[in-house]
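Visitor: Sequence isn't available, so here's the structure alone:
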C-alpha cells in the first residue's frame, strides 16, 4: 500500500486574520491532540496582535479527499490524520462524507473491509481458490467475473477506487 505523506493543517490566528495580518503555522496532524493544541497555543502566544485566543484551520495537506472544516475539533483532526495514514484515505473520506462520527470510522473500516484488490473479480478469484474440479480449472476467471458481477448488482459489496486499486467493503 502506498504510504500517505504526513497529514498537516495550517492553523491561523483569528485575531490576526481579523486585523488583516497573516499569522499562522503548519502543524503535523498525525500526533496526539494535546501536542497539536500545544503548538497552536505557542502560535497564538507569538501573535503580533497580542490578544490572540481563537484560531481556525485554514488549510490542510495529505488528508486525501477528507475535508476538514475551519472549526473541526483537534481531537477529530488527530483521529482523521491517524486514519488516513493507516487506511486508504479514500475509505476514510467515504465514511466521513457519509456522516459517520470520526471515532467510528476506523471500526467501520476494520469491520467491513475485505482489502484492496485490482478488481472485485480478483477478490472472487481468491474466494474460489483452487478447490474446483479439474474440468472447471480453466474457467476460474470467468466464474470469478460472474461472481463479482453478482456481488456488485446484489449490493453485497461496495467498491471504492483508491490509489492502490479497488477497496472492497462488505455490506453484510
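Guide: Received it, and whenever you're ready, just let me know what you need. The shown structure was predicted, so the numbers you read here are calculated from the model rather than taken from an experiment.
Visitor: all contacts plus neighbour counts: C-alpha atoms, from now on.
Guide: Fine.
Visitor: what comes into contact with the lengthiest helix in the chain?
Guide: In the chain, taking DSSP state H as the definition, the longest helix is helix 140-154. Residues outside helix 140-154 that contact it (Cα atoms under 8 Å, 6 or more residues apart in numbering) are 120, 121, 122, 124, 125, 128, 157, 158.
Visitor: Against that first model, consider the following:
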C-alpha cells in the first residue's frame, strides 16, 4: 500500500517530480517525506525554514509568510525558543496522483485519511473483503471510534452470490429446519424471503465483481 505524491508546482510546469511513499508509515513520517520531496522541487515557489529546539531536540518546518512578521517559533514540546537551522526554497503544494491498495482515493485526500485507508486495507485483506467495499461500508455504518477489525467482527455477515443465498443460509443457521417436513422445505420461496431481508434494512449488501458482501446495519 503506497501513494505517489506529486509536486504541483513542477507538474504545472510540465515536469514530473514526486515520490512513492509507504502508506503504512505514520502520518508524521509521510509528512516529512513529502516535505523533503517538495524541498527538492525543480520549481520552488515559497521560502521555508527548519528550526530545532536545543533543549529537547524537537524540530519544526514552516513556510514563511509574505504578509507579516515571522517570529521565532516556540518548541511545541517544551515551549522554549527554537534555533534556526536552515532557510531554503521549496515547492508548496502536492497532490496524490497515484496509489496502490487503498481503494478509491481522491488526489487531495489528507494523510490522516491515507493512514486510515491503510489500516482498513490490512483488515480487508485478512478478511478477504475488497478494500473499496470495506471502506464504503465503514463510511456508512461504522461508529466514529470503531476500528476496521472490530467493525468486521461485529458487522460482517459474509460473501454470497446473491441475496437469496444469504437469506437461505442465515435462515438455516438460525432456525431448526428439521421441524419443517422435507417435502415442504422444497416449496420455500427463498427469493421472497430475500426480499423481506432487503426491505427490513437490518442487513445491507455491497456488490463487487458480482459478489455480494453483507454487513449488519446495527
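Guide: In hand now; what should we look at? Because the structure is predicted, anything quoted here is derived from the model rather than measured.
Visitor: from the contacts of helix 140-154 of the first structure, which is closest to residue 97 of the first structure?
Guide: Nearest to residue 97 of the first structure, judged by Cα to Cα, of the contacts of helix 140-154 of the first structure is residue 158 at 15.0 Å.
Visitor: unless I'm mixing things up, that closest one is touching residue 169, no?
Guide: Yes: applying Cα atoms under 8 Å, one finds residue 158 of the first structure in contact with residue 169, separated by 5.1 Å.
Visitor: out of these two, which sits in the busier spot?
Guide: More crowded of residue 158 of the first structure and residue 169, by other Cα atoms under 10 Å: residue 169, with 21 against 17.
Visitor: Counterpart of the more buried one over in the second structure?
Guide: Aligned by TM-score structural alignment, residue 169 of the first structure pairs with residue 215 of the second structure.
Visitor: can you pull the contacts of its match?
Guide: Residues counted as contacts of residue 215 of the second structure (Cα under 8 Å, 6+ apart) are 137, 155, 156, 157, 158, 203, 204, 205.
Visitor: and the helix ranked longest in the second structure, which residues are buried?
Guide: Counting by DSSP H, the longest helix found in the second structure is helix 111-127. Neighbour-count burial for helix 111-127 of the second structure, counted by 16 or more other Cα atoms under 10 Å, picks out 111, 114, 115, 116, 117, 118, 119, 120, 121, 122, 123, 124.
Visitor: Return the list of helices and strands in contact with that helix.
Guide: Contacts defined by 3 or more Cα pairs under 8 Å, 6 or more residues apart in numbering; DSSP states H and E place helix 111-127 of the second structure against helix 27-39, helix 131-141, helix 148-155.
Visitor: Buried ones in the second one, by neighbour count?
Guide: By neighbour count with 16+ other Cα under 10 Å, helix 131-141 of the second structure contains the buried residues 131, 132, 133, 134, 135, 137, 138.
Visitor: Assign a three-state SS to residue 10 of the first structure, would you?
Guide: Assigned with DSSP: H, G, I helix; E, B strand; the rest coil, residue 10 of the first structure falls in the strand class.
Visitor: was I right about it contacting residue 57?
Guide: Yes: with contact defined as Cα under 8 Å, residue 10 of the first structure counts as touching residue 57 (5.7 Å).
Visitor: Just want to know which of those two has more residues nearby.
Guide: Using other Cα under 10 Å as the criterion, residue 10 of the first structure and residue 57 rank with residue 57 on top: 22 against 18.
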